[in-house]
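1. no FASTA, just this:
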């Protein structure tokens, strides 16, 4: 993404000045001061035609109307110039509360005014009921800014009017407005997912030929999904995304394959470890998952759920409250996965542990078997760096034939042998060190050489 140009702040300020003019116009209209303006949006927004800053580019790209620009800048104000909304914090002398018609809330740690849906309608419509009904549609989840995830109206309690929800701008959109770049999120409590990256390439991957063929379908879908769903009209018949299951023993390349698939197609891959996300506290698992899906929507990210059987194991019969909420967590994640418009990959070492009803939802089920001797030979050969030599007694073909190891285990053995060579200040890998590494890997698996 192109970074913000120096004049971006100037244009953002012009947009803020426009909003300030709208607020003054609403104040004048409410005071019956004889204003000739019948609708605050009669006041034109700043022209974007000759602007090149990141905010102007965003407006151009989304082809925003004046109403939509108003919503976007109003949602951004608490983050850019919060004092601008202090005018709404005056109290009604009778109730000693903020005027009801202003809407608005205070945050937990933010003392300023946070606009709500009610604030939007007050500024645009005042006490005019017809205009209120007219502009109510701006806050629909189906409108552009909400549907594409730039804005969100927060949830309210069931007994509260939904327009009391705060008008929130996404972090990514705010970053684009202010700096012209969208920083990739770091793993945190607010975003419990990790970006997967690797310096390896697709050529470094060693897979069973049948596995490679099954992966081809996923790659084809990622390349052609937009044409399939939109130009060919299949969005009416197909779910928006693609769901795949990767299963097989540990160390057989499930995570690496997912990472390289994203690398090959220029897509970010985020790993969600369900065993770490499942909370003992009721409702917390859904909140953790919502944070990821809300941020990922319409980004094109590949979501990779590791150890999927932690949440998608066979459903329990409802014998107590814990069972009931556990099944609710599964249902929630199933729905979010169904609605996600990108690629979702779930990985498990134990396919038989997964719920059969859930298995039917996958478009692809890819098996990652233990590598065969020829594949193991390639893994041994590709694993050693070019600047080391192997002891004459080392026969990679024999190692591959003799020891049944996964790709992950072979890399661990190679690492052990290289560390032993470095410790001996040598560039030669010894057969004895390789065998010791193999012995250790077999011990992890409860086997002996």
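-> All right, it came through fine. Remember, it's a predicted structure, so these values are computed and weren't measured experimentally.
2. please count neighbours and contacts with C-alpha atoms only from this point.
-> Will do.
3. tell me what the helix or strand where residue 419 lies is packed against?
-> Using DSSP states H and E, residue 419 sits within helix 407-423. The contact analysis (3 or more C-alpha pairs under 8 Å, 6 or more residues apart in numbering; DSSP states H and E) places helix 407-423 against helix 373-383, strand 428-429, helix 431-444.
4. which helices and strands does the shortest one pack with?
-> This points to strand 428-429. Counting contacts by 3+ C-alpha pairs under 8 Å, 6+ apart, strand 428-429 packs against strand 389-390, helix 407-423.
5. to residue 322, which of the ones you listed lies closest?
-> helix 407-423 (36.6 Å; C-alpha to C-alpha).
6. can you give me the angle that closest one makes with helix 373-383?
-> Put simply, helix 407-423 runs at 40 degrees to helix 373-383, going by axes from the mean of the first three to the mean of the last three C-alpha atoms, to 10 degrees.
7. try this one next to it:
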């Protein structure tokens, strides 16, 4: 946050404007000068580009500052009101409530109406629009009006500033969401490069197309106006055997496009209780939409599997659940990747809506040979009895399997104080991978 000789002139304005409204409303003081709202260049809070470009009017800026007030100048509203209360009674028109832990006054919709509209019907209608679901504030998850207690007027609800924007206004950045029950996703990263990844040529072409969308999708949608004809976001299915590079590819897509990649923990999303899965997914996507990151659903069959024939109420509800998931995923503005071992495990309703279906086949002999050659560290040599061509041709292993073998062989070299990886070390590692898969090594 930039510093200034006079700290927070934007909130000094809010203080003066509140005094002005109290004087005109309750003391019938006429010919008062309306305080002037300073321009963004004089604000001491960080004003992100999305706010600068939005061309907010004066009333919208006041609403934004009013909502942000408890975060920055927690005493401001109370100070002004207490000064005025020395000579008059209560101000119920001003609204505001006390929080559970926050001791100051929290502004409500009534507070916004008092400041911005008074008894002017058209201005009051405008305030309702500013706090409505179709306004810039709501669409960008900046601020909202909390639901009022049952049976009370709508404008009794608190003005809520999103935690992400509160942090952005105050620090100039937004922290990456932490793993939690509301956001059961881990940030995945990789030190590998595209050159380390060995893919089938056709798969590689499709991945480049995905990278192309991440880079140019917003230009196509918004600069070219295609948002009127195309749905937001992009949905891709990665399918193929384990260890063929699905997770690594997702990580590299994020790395080379500057996007965070979040791997979803489906065990924390899927629930046996009716309504809980939808609720968990809604919380997840609400947070994810603020990150604009790539969502990676590994083993997605658990969440996006085929719908069943309706035999009872539970089946009917399960099918409704899949329909809801489909709708929510379609509305996500970023890239969503579903990964599955088998394409046929995913519900056809999802399949039809994928822009890309990318097959990660088991690597061929030439691809396995490339993986073997890239896999070993430069600091350790291969014994002359190691013939990678023969190993790659004889043993059908995925890229993940091969890396497990290399790890095992490397540890054997270190444990036995050797200088080279021997053929036997590699064979022992392959034997372990075959046993894990229930295969017989010949």
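-> Okay, I see it. If you're wondering where the values come from, they're calculated on a predicted model, not measured in any experiment.
8. hang on, the earlier thing: make a markdown table from the helices and strands packed on strand 428-429 of structure 1 and add mean neighbour count and distance to residue 47 of structure 1 to it.
-> Below are those laid out as a markdown table (neighbours: other C-alpha atoms under 10 Å; distance: least, C-alpha to C-alpha, whole Å):
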| stretch | mean neighbour count | distance to residue 47 of structure 1 |
| --- | --- | --- |
| strand 389-390 | 14 | 66 |
| helix 407-423 | 18 | 57 |
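9. quick one: which of the ones you listed is nearest residue 341 of structure 1?
-> Each of those was scored for nearness to residue 341 of structure 1 using C-alpha to C-alpha, and the closest is helix 407-423 (31.4 Å).
10. what comes into contact with that closest one?
-> Contacts of helix 407-423 of structure 1 with the rest of the structure, by C-alpha atoms under 8 Å, 6 or more residues apart in numbering, involve 250-253, 371, 376, 379-380, 383-384, 427-430, 433-434, 437-438, 441.
11. onto which residues of structure 2 does that helix map?
-> Across structure 2, the stretch matching helix 407-423 of structure 1 (TM-score structural alignment) is residues 399-415.
12. number of nearby residues for the counterpart of residue 115 of structure 1 in structure 2?
-> Alignment note (TM-score structural alignment): residue 115 of structure 1 maps to residue 107 of structure 2. Residue 107 of structure 2: 25 surrounding residues under other C-alpha atoms under 10 Å.
13. do you know how far residue 107 of structure 2 is from residue 162 of structure 2?
-> 14 Å (C-alpha to C-alpha, to the nearest Å).
14. picking that back up, relative to structure 1, what is the average displacement of the match of helix 407-423 of structure 1?
-> Stretch 399-415 of structure 2 differs from its equivalent in structure 1 by a mean of 1.0 Å after superposition (mean C-alpha distance after the TM-score superposition for structure 1).
15. out of the helices and strands packed on helix 407-423 of structure 1, deepest packed?
-> Highest mean neighbour count among these (mean count of other C-alpha atoms under 10 Å): strand 428-429, with a mean of 20.
16. work out the gap between it and the centre of the chain.
-> Offset of strand 428-429 of structure 1 from its chain centre (C-alpha atoms, centre = their mean, to the nearest Å): 44 Å.
17. not counting it itself, show me its contacts.
-> So strand 428-429 of structure 1 is contacted by 388-391, 417-418, 420-421 (C-alpha under 8 Å, 6+ apart).
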